[in-house]
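Novice: quick one, fold the following:
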Amino acid sequence: MPGAALQSHRAGTRLRRWDPGRDRRRKGLRAAVNSVFGRLALVQRCQLHKRRNVIDHLPDHMHSFVAKRRERAYKMRDFGAAKHSLQDLAKSLDGHHPGAAASLREGLEETLTVVRLDLPPSLQRTLRSTNTIESMISIGRTTMRNVKRWRDAKMIERWTAAGMLEAETRFYRAQGFRDIPALQAALRSCLREVIGSEEEAA
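Specialist: From the prediction side, this is the model:
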C-alpha cells in the first residue's frame, strides 16, 4: 500500500502513515548541517515529534504510561539521569514493542540537548520543539496559497520572503527570552570544549 506502513503489536494491527519524502528531506537537512558545521553543530530534536513517532508504534492503552515516563525524563535537569531514564524506558519496551523502543533510541541524546546545555526551564520549553518554526512556515503557506503557477525560482524566493514578512508581524516574545544570555554562554562553553579536544587530538 503506497505511503503507508503496516505495524503489528499485541493489541492488533495498526496502519501508520509513512512519508518517504519527509524522511529524505530530514536526512538531507541533517547532512547539510553536518557538512557546514561539523562537530560544532548542536542539534535539538523536537520532543513533540519524537512523542508522536513513539506513540505510532504503541497500542492505545500504552500511550499514557509511556508519555508520562518520557516527559518525566525530559523535565530532568541532569543530562545523565535523563538519558538513563529514557534508555530504561526503551529497554522496557524491547520485548513487546520493539518498534517503539527503536524509535525512542533513535536520536535519543539529541532530544536532550537543551538538558545537556543546562538551560533554564522557561527557555527549554521554547527550544524543545519546532512549534515556533512551524508557525512561521504555516503563515508562509497561507500567504502563498492562491499562487497557482510558479514561473521560476526567483518568484518562489519573493513569495517566500513575503510569507516570512507576514509571519514577522505576528511574532511575539518567546518564553524564556530573558535567559538568552544563558544559552549564549552554554554554546560558548561547548565551542571551547570542541576546539580544546581538537587541539589535543592534533
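Novice: please make it C-alpha for all contacts and neighbour counts, starting now.
Specialist: OK.
Novice: separation between the most centrally placed residue in the chain and Ala4?
Specialist: Centre of the chain computed as the mean C-alpha position; nearest residue by Cα atoms, centre = their mean is Cys46, 2.0 Å away. For Cys46, the distance to Ala4 equals 23 Å [Cα to Cα, to the nearest Å].
Novice: please provide the structure for the following sequence as well, for comparison with the first:
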Amino acid sequence: SENAAVAQALLDNLVGRGLDPAVCRLFIIDGAKALSKAIRNTFGRDTPIQRCQVHKARNIAERLPKSLQAGVRKALRQAWELDDADKAEKLIRNLARRLERDAPGVSASILEGLDEILTVTRLGLPVELRRSLACTNIIENMNGTVRRVCRNVKRWQDAAMALRWTAAAMLEAAKGFRRLKAHKQLPSLRRALAAHQDRNAINHDLEQQAVAA
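Specialist: Reported below is the predicted structural model:
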C-alpha cells in the first residue's frame, strides 16, 4: 500500500544516512501497521517495538459506552503497571473476554497488537522508565510545533521545501526539549536491548541447526 511504501522509504532514508540496522533499538510507534512492518523489514523480525499505550487506551475508550470507559481504562493501567509481562497479558486477555458480550468489536481491538503493547515490560525496564517509553508523548510536543510552523505555508512547491520547513520547525521545537524524566535509568534500556539481541541470536542459531538437522 501507499502507507507501507512511505514508511519503508523513510527508514531506507535513515539507513542511507548512517543509521546502522544491525544495532538493536527500541522503536516506539503510535500503532501504524505499515510502520511496524517496515521496521521489522529493515531492522529484523525480532526488533523491539512498543506500541503507544496512550493511543491504544484512547482508541479503545472511544469505542465504548461511557459507562464502561472508566473501568476499562483502569484495568489497562493496572496491566501496564505490572512488572510481570505474562501477568499483564493475562489481565488484558481477561478484560477482552469480559467485553466479548457487551462490546465484541472492542474486545478484538484490545487484543490486536498485544505482542507490541507490553514490550517495555517484557524488556524488564524499571517502572519509571517504562512510563516514559510506553507512549509517544515524548515527541508529541515536537510534532505539534511542526504542525504549527508549517501551517503558515499556503502552497508547497516541492518535497525539498517541505523538508526545509520541517527541519526549521524541529529546530524551533528543540528549544523546548527537556531531559526524559527517567533519564538516569537509560543504561538499563541499553542492557535490556543487548540481552534481547543476544537471546534472539541464540534462538536463530538453534533454528538454523534444527533446519540443518
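Novice: related to what we said a few turns ago, with adjacent residues omitted, what lies nearest to the aligned residue in structure 2 for the residue nearest to the centre of structure 1?
Specialist: Residue correspondence, TM-score structural alignment: Cys46 of structure 1 in this structure matches Cys52 in structure 2. Counting by Cα to Cα, 6 or more residues apart in numbering, Cys135 is the residue found nearest to Cys52 of structure 2 once chain neighbours are left out, at 4.0 Å.
Novice: again, but for Glu100 of structure 2
Specialist: Once its chain neighbours are removed from consideration, Glu100 of structure 2 has its nearest residue in Ser107; the separation is 5.5 Å (Cα to Cα, 6+ apart).
Novice: the one you found: what secondary structure?
Specialist: helix (DSSP: H, G, I helix; E, B strand; the rest coil).
Novice: can you check Arg14 of structure 1 too?
Specialist: Following three-state DSSP, Arg14 of structure 1 is assigned to strand.
Novice: my read: it touches Gln7, true?
Specialist: Yes. In this structure, Arg14 of structure 1 is within contact of Gln7 by Cα atoms under 8 Å, at 5.4 Å.
Novice: coming back round to it: thought the match of Cys46 of structure 1 was touching Arg58?
Specialist: No. Here Cys52 of structure 2 lies out of contact with Arg58, judged by Cα under 8 Å, at a distance of 10.1 Å.
Novice: quick one: contacts of the biggest helix by length in structure 1?
Specialist: The residue-count maximum for a helix in structure 1 (DSSP state H) belongs to helix 180-201. With Cα atoms under 8 Å, 6 or more residues apart in numbering as the test, helix 180-201 of structure 1 has contacts from 39-40, 117-120, 123.
Novice: rerun at 10 Å
Specialist: Outside helix 180-201 of structure 1, the residues within contact range by Cα atoms under 10 Å, 6 or more residues apart in numbering are 39-42, 114, 116-120, 123-124, 177, 202.
Novice: give me the distance from that helix to the chain's centre.
Specialist: 22 Å (Cα atoms, centre = their mean, to the nearest Å).
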